[in-house]
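In: Make a model of this:
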Amino acid sequence: MTKKTVRIGMIGYQFMGKAHSHAYRDLPFYFDNPLEPEMKVISGRNEDAVKAAQQKFGWESYELDWRNVIERDDIDVIDIVTPNHTHAEIAIAAAESGKHIITEKPLALTVEEAERMLAAVQKNNVKHMISHNYRFVPAVQLAKKLIDEGKIGQIYHYRGHYLQDFIIDPDFPLVWRLKKEVSGSGALGDIGAHNLDLARYLVGEFDEVVATMETFIKERPLGEMTSGLSAKGDRSKMGEVTVDDAVSILARFDNGALGIIEATRFANGNKNKNKFEINGSKGAIRWDMENMNNLEVYYSDDEAGEQGFRLINVTEEIHPYTGNYWPAGHIIGYEHTFIHLMDEFFRGIAEDYQPSPNFEDGVINQKLLEAIEQSAKDRCWVKL
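Out: Purely as a prediction, here's the structure:
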């Protein structure tokens, strides 16, 4: 029986373009989704680069103007993997054309932009998601299940940090991620947004925050991204860094829990340390993206003398998503989180429900990012 297809148009083609393209290609292999992605067209301004991406990633064709993609009648979904300052214009145009939308995070540059994006998708009744892929790690899904079942009791603490070191070299160039007019914020929106989303997903909504931010290197050589998180620059031409290099946050949640959250791209020796620990009245949970298949769980009602964190390798068939892959202990990786996210997105389209995280989450997260920046500027607590 031939499956119904969902026809994808992707705007952008670099790091996240590669990750999303891989997910589209592998989703039908591993998951029995009602829809099968059809990779119709990829778009970018640099013809040589986008043509190379089209051929390597497996897209049927390419366009140099994203507007041409949205205007096409043979496209059902617009996937936005471009720098943050372009999200709002593209998403609103896609919604007005009746296309379903998935976009990278953060949703927009400002709360006002994010709210206009949400209004557009709601008005035009299209499905929408924001790519907080870490929710879809099997170990994180298991953590959510244990919390929802009350296994660790009332939550008292959330401790999260997202540590990287890829821009610690002063010669790393002034790429778009370091320009406020393009990215909105630095470590806060780039990586901190992911850990903040995990906090919301696992613990609940934030009530108030107080934060401090710092930019350690004020000027950098001009340059551009090449692949992944690599870049090249020209030391003879310098420009001002206009975003944060690091942020530290204290928080209170609506349910009374306390939070400590840190994001920095200046943590030597840490490549992608997205980590959390959650302490409750009956136990605790720990997880680290650099060891993503393992979840550490502590139960306070274990026998005295036998208490301690137990290590669960979240790869058995009973665990979320993992039964679609390999036998227990045959671990999966970062790229599979996007497959899980796309599986949820396409099921929402096929079965006519609104998947999450979506633009509503994006608006809430945008307000949270804005409150954190406001707190750091004013040196005071800010209510959400």
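In: contacts, neighbours, all on C-alpha from now
Out: OK.
In: Return the distance of residue 236 relative to residue 222.
Out: Distance of residue 236 to residue 222, given as Cα to Cα, to the nearest Å: 8 Å.
In: who's more crowded, the two?
Out: residue 222 (20 against 7; other Cα atoms under 10 Å).
In: Next, the structure of the following sequence, for comparison with the previous one:
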Amino acid sequence: MDLQALVDAASTRDWDTDPDGTVSVAVVGLGNYARNVSIPAIGAGDYTDLGAVVSGDPEKAARVADEHGAVALDYEAYVEGEAVGAYDAVYVATPNRIHLDQIRAAAGHGKHVICEKPLEATTERAAAAVDACDEAGVTLMTAYRMQADPVIRALGSFVAAGGIGEPTKAMGEFTFPVLAGSKGPEQWRLDAELAGGGALMDVGVYPLNTTRYLLGADPGAVEAMARASEPFGDRPDDPGSPRFADEHVHVLAEFPEGVVGEFTASFSGEAGTWLELVGSDGRIRVENAFVPDGERTVRLSTDAGDVEFSGVGADETREEFDYFAHCVLTGTPPEPDGRDGLTDVAVMGAAYEAAATGGRVAVERQ
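Out: Here you go, the predicted structure:
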């Protein structure tokens, strides 16, 4: 793939076969992201529409359902299968440790599932979610919107074709000042039991997963350092647990073929996201890499020349839901499937162990 072909591909759906039909989605969990990012993306999709919304807040569920012509359910009604004919698939957007319960309910009703990242709070629970969907014969996709972004997909093809030679190093950052908005320290993201951790689980997973996608490889071992000040430092009830609501985390990851990964994530500091991939014959840097519907700037320096482009691609959240629906309509397994999400949970679990022990921890293959 030459540089012009890369730029052209960054605005193209390489997966779309124009199938007939649409997939009606039930959104389980009506937090800010689900209401203001995901639901509009579902409504704007070519292959999706909103069938139902599920919340523990009846007033919120009714308001959102009325706005979008959907069915409103509480969690008990959802689990019991009320109005199950109103939707074909479920989007799980609850706090991480609740994902398994909602996935099992969906699978039990024979519904396909797209679940927010991380797939669950622990490796064991993420594996149980994968098993539940496998046993029910339904699709499980981890909601890695970057893997549906035409820009990132084009870069993946470029790297696989040797566009930067042999990859040698990957680096990335995601800083999200989680207390800068309307939510205070009581939010679930700072509850390590619900979240499974802190900044690494919530935003560090973006550079980790996107690098895995671009390299087509998984880390075999990690080292890490994590720090937290109040109110981030509350540990789970088990004082022996290595997991806590990390405010800052730095992970070194050993990929195959000698590739080194270095990722940082923070819950405080000036907001920013970027990703860089270095190879023997070139370098790729993506600015504003992980902001929803953000205008990414891509800079490439290769033996074939240099190029910079921005303002291409699409709303990757809409692309994510359309890609999921396309997989359901065509019977195609999604690339970011449940096991993809399970792998990241295992890597992050190893990173928390490494941060707690100060050692190098092997990542168990899932």
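In: And the TM-score between these chains?
Out: The TM-score (TM-score structural alignment, normalised by the length of the second structure) is 0.84; 328 aligned residues with a Cα RMSD of 2.3 Å.
In: Distance from stretch 154-161 of the first structure to the middle of the chain?
Out: Computed by Cα atoms, centre = their mean, to the nearest Å, the chain-centroid distance of stretch 154-161 of the first structure equals 20 Å.
In: I meant to write stretch 268-285 of the first structure there.
Out: Relative to its chain's centre, stretch 268-285 of the first structure lies at 17 Å (Cα atoms, centre = their mean).
In: residues of it that come out buried?
Out: Neighbour-count burial for stretch 268-285 of the first structure flags 270, 272-280, 283-285 (criterion: 16 or more other Cα atoms under 10 Å).
In: Out of those residues, flag the one nearest to residue 109 of the first structure.
Out: Of all those, residue 274 has the smallest distance to residue 109 of the first structure: 22.7 Å, by Cα to Cα.
In: That closest one: what's it in contact with?
Out: Neighbouring residues of residue 274 of the first structure by Cα atoms under 8 Å, 6 or more residues apart in numbering: 160, 161, 162, 163, 195, 288, 289, 290.
In: Need the nearest residue in space to the equivalent of residue 255 of the second structure over in the first structure, chain neighbours excluded.
Out: In the first structure, residue 255 of the second structure lines up with residue 253, judged by TM-score structural alignment. Take residue 253 of the first structure and drop its neighbours on the chain: the residue closest to it by Cα to Cα, 6 or more residues apart in numbering is residue 206, 4.2 Å away.
In: per the alignment, residue 166 of the second structure corresponds to what in the first structure?
Out: Matched to the first structure by TM-score structural alignment, residue 166 of the second structure sits across from residue 154.
In: I'd like to know how far that match sits from residue 48 of the first structure.
Out: If you measure residue 154 of the first structure against residue 48 of the first structure using Cα to Cα, the figure is 55 Å.
In: Have a look at the two and say which one is more surrounded.
Out: Under the neighbour definition other Cα under 10 Å, residue 154 of the first structure and residue 48 were set side by side, and residue 154 has more, 17 against 10.
In: right, and the more buried one touches residue 278 too?
Out: No - taking contacts as Cα atoms under 8 Å, residue 154 of the first structure lies outside contact range of residue 278: 10.3 Å.
In: Check the gap between the residue nearest to residue 272 of the second structure when sequence neighbours are not counted and residue 96 of the second structure for me.
Out: Spatial nearest neighbour of residue 272 of the second structure, chain neighbours left out: residue 175 (5.2 Å); criterion: Cα to Cα, 6+ apart. Residue 175 of the second structure sits 19 Å away from residue 96 of the second structure, going by Cα to Cα.
In: between those two, which one's more packed in?
Out: residue 96 (28 against 21).
In: Now which residue in the first structure aligns to the more buried one?
Out: In the first structure, the residue matched to residue 96 of the second structure (TM-score structural alignment) is residue 84.
In: And that match, how far from residue 267 of the first structure?
Out: Between residue 84 of the first structure and residue 267 of the first structure the distance is 24 Å, computed by Cα to Cα.
In: same thing with residue 369 of the first structure?
Out: 21 Å.
In: the more surrounded of these two?
Out: Each of residue 369 of the first structure and residue 267 has its neighbours counted (other Cα under 10 Å); residue 369 has more, 23 against 18.
In: Three-state assignment for the counterpart of that one in the second structure, please.
Out: Aligned by TM-score structural alignment, residue 369 of the first structure pairs with residue 348 of the second structure. For residue 348 of the second structure, the assignment made with DSSP: H, G, I helix; E, B strand; the rest coil gives helix.
In: Might you report the residue contacts of residue 348 of the second structure?
Out: By Cα under 8 Å, 6+ apart, the contact list for residue 348 of the second structure reads 200, 201, 205.
In: what do we get in the second structure for residue 179 of the first structure?
Out: Counting by TM-score structural alignment, residue 179 of the first structure corresponds to residue 191 in the second structure.
In: can you check residue 215 of the first structure too?
Out: By TM-score structural alignment, residue 215 of the first structure lines up with residue 228 in the second structure.
In: Test my guess that its match contacts residue 266.
Out: No - taking contacts as Cα under 8 Å, residue 228 of the second structure lies outside contact range of residue 266: 9.6 Å.
In: For these two, indicate the residue with more neighbours.
Out: Neighbour comparison, residue 228 of the second structure and residue 266: the larger count goes to residue 266, with 28 against 19 (by other Cα under 10 Å).
In: what range in the first structure matches stretch 135-150 of the second structure?
Out: Per TM-score structural alignment, the counterpart of stretch 135-150 of the second structure in the first structure is residues 123-138.
In: check contacts around residue 50 of the first structure.
Out: 13, 42, 43, 44, 62 are the contacts of residue 50 of the first structure under Cα under 8 Å, 6+ apart.
In: Next, the second one: secondary structure please.
Out: What it means is residue 42 of the first structure. Under three-state DSSP, the three-state class of residue 42 of the first structure is strand.
In: what's the distance between the aligned partner of it in the second structure and residue 345 of the second structure?
Out: Correspondence of residue 42 of the first structure to the second structure, assessed by TM-score structural alignment: residue 53. Applying Cα to Cα, the value for residue 53 of the second structure to residue 345 of the second structure is 27 Å.
In: Kindly report the same for residue 144 of the second structure.
Out: Going from residue 144 of the second structure to residue 345 of the second structure by Cα to Cα gives 13 Å.
In: cool, and residue 137 of the second structure?
Out: According to Cα to Cα, residue 137 of the second structure stands 23 Å off from residue 345 of the second structure.
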